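Peer 1: sequence unavailable; structure follows:
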């Protein structure tokens, strides 16, 4: 299947994002975060999703990304990953490796972390 394409499955609107689309989304979010018209206390003003759709559409002509469900779903995915990374980095033994752009830890620290997470799910 081509990158950036949609597929059938559980949700009709399942979409596989490519790096160029992720980069356009991050750039659009950055632009909105520095624009006083869109920035509002702890988030964005109403209608920001449509503005994101416009900005991404300008950056990648014909990409077909819609604010709902595509951009909304991707933001939820990225926020979830961000929270998981933040939680790991707040745990003793986890650290950020600037050279490899990833979290690093000893295997024993990771194994113990997984046990704690699994027990919290039960």
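Peer 2: Alright, I've got the coordinates. Bear in mind that the values here come from a model prediction, so they are computed numbers and not experimental data.
Peer 1: C-alpha only now, for contacts and for neighbours.
Peer 2: Noted.
Peer 1: can you give me the end-to-end span of stretch 38-55?
Peer 2: Its first and final residues considered, stretch 38-55 spans 13 Å by C-alpha to C-alpha, to the nearest Å.
Peer 1: cool, stretch 58-70 as well?
Peer 2: Stretch 58-70 stretches 16 Å from its first residue to its last (C-alpha to C-alpha).
Peer 1: just the strands in the protein please.
Peer 2: Along the chain, counting by DSSP state E, strands occupy 6-7, 14-15, 39-40, 43-44, 95-97, 102-104.
Peer 1: centroid-nearest residue for the chain?
Peer 2: For the chain, the residue sitting closest to the mean C-alpha position, by C-alpha atoms, centre = their mean, is residue 78 at 1.7 Å.
Peer 1: then this one, side by side with the first:
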């Protein structure tokens, strides 16, 4: 069996560039502010295709697809957001802070 064509978790990983991440976040903010795809703390169906379209406009040579690329990246970004949010505001956040210049989490030495 040729394993180079199999799909599944961990297969066919795509690494996002910083520019792609920035354009995705920029597009998400515009979708949110536009309100057309906004729905009580989430997005309405069709938002992934709209993001794909916007990313292709901003990054003409990108090969990003709504599924699996954008959907997966949004899931990863959401997970990272919750980790940082919990570090800064959670019950056990003692010792963590935010550096506004570097836009990074800071920690005291013992942490």
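Peer 2: Received it, and whenever you're ready, just let me know what you need. Small disclaimer: the values here were computed from a predicted structure and weren't measured.
Peer 1: from residue 22 of structure 1, how far out is the residue nearest to the centre of structure 1?
Peer 2: Noted for residue 78 of structure 1: a distance of 10 Å to residue 22 of structure 1, by C-alpha to C-alpha.
Peer 1: re earlier: determine which stretch of the strands of structure 1 is the most buried.
Peer 2: strand 14-15 (a mean of 16; mean count of other C-alpha atoms under 10 Å).
Peer 1: what's that one packed up against?
Peer 2: strand 6-7 (3 or more C-alpha pairs under 8 Å, 6 or more residues apart in numbering; DSSP states H and E).
Peer 1: what residues of the longest helix along structure 2 count as buried?
Peer 2: For structure 2, the helix that runs over the most residues, judged by DSSP state H, is helix 71-89. Within helix 71-89 of structure 2, the residues scored as buried using 16 or more other C-alpha atoms under 10 Å are 71, 73, 74, 84, 87, 88.
Peer 1: possible to save these as CSV with distance to residue 109 of structure 2?
Peer 2: Output for the buried residues of helix 71-89 of structure 2, formatted as CSV (distance: C-alpha to C-alpha, whole Å):
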residue, distance to residue 109 of structure 2
71, 37
73, 32
74, 32
84, 18
87, 15
88, 16
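Peer 1: which pair in the residues you listed spans the largest distance?
Peer 2: Using C-alpha to C-alpha, the pair of the buried residues of helix 71-89 of structure 2 lying farthest apart is 71 and 88, separated by 26.0 Å.
Peer 1: redo the strands of structure 1 as CSV? Include distance to residue 68 of structure 1.
Peer 2: Converted to CSV, the strands of structure 1 look like this (distance: least, C-alpha to C-alpha, whole Å):
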stretch, distance to residue 68 of structure 1
strand 6-7, 14
strand 14-15, 12
strand 39-40, 20
strand 43-44, 16
strand 95-97, 33
strand 102-104, 30
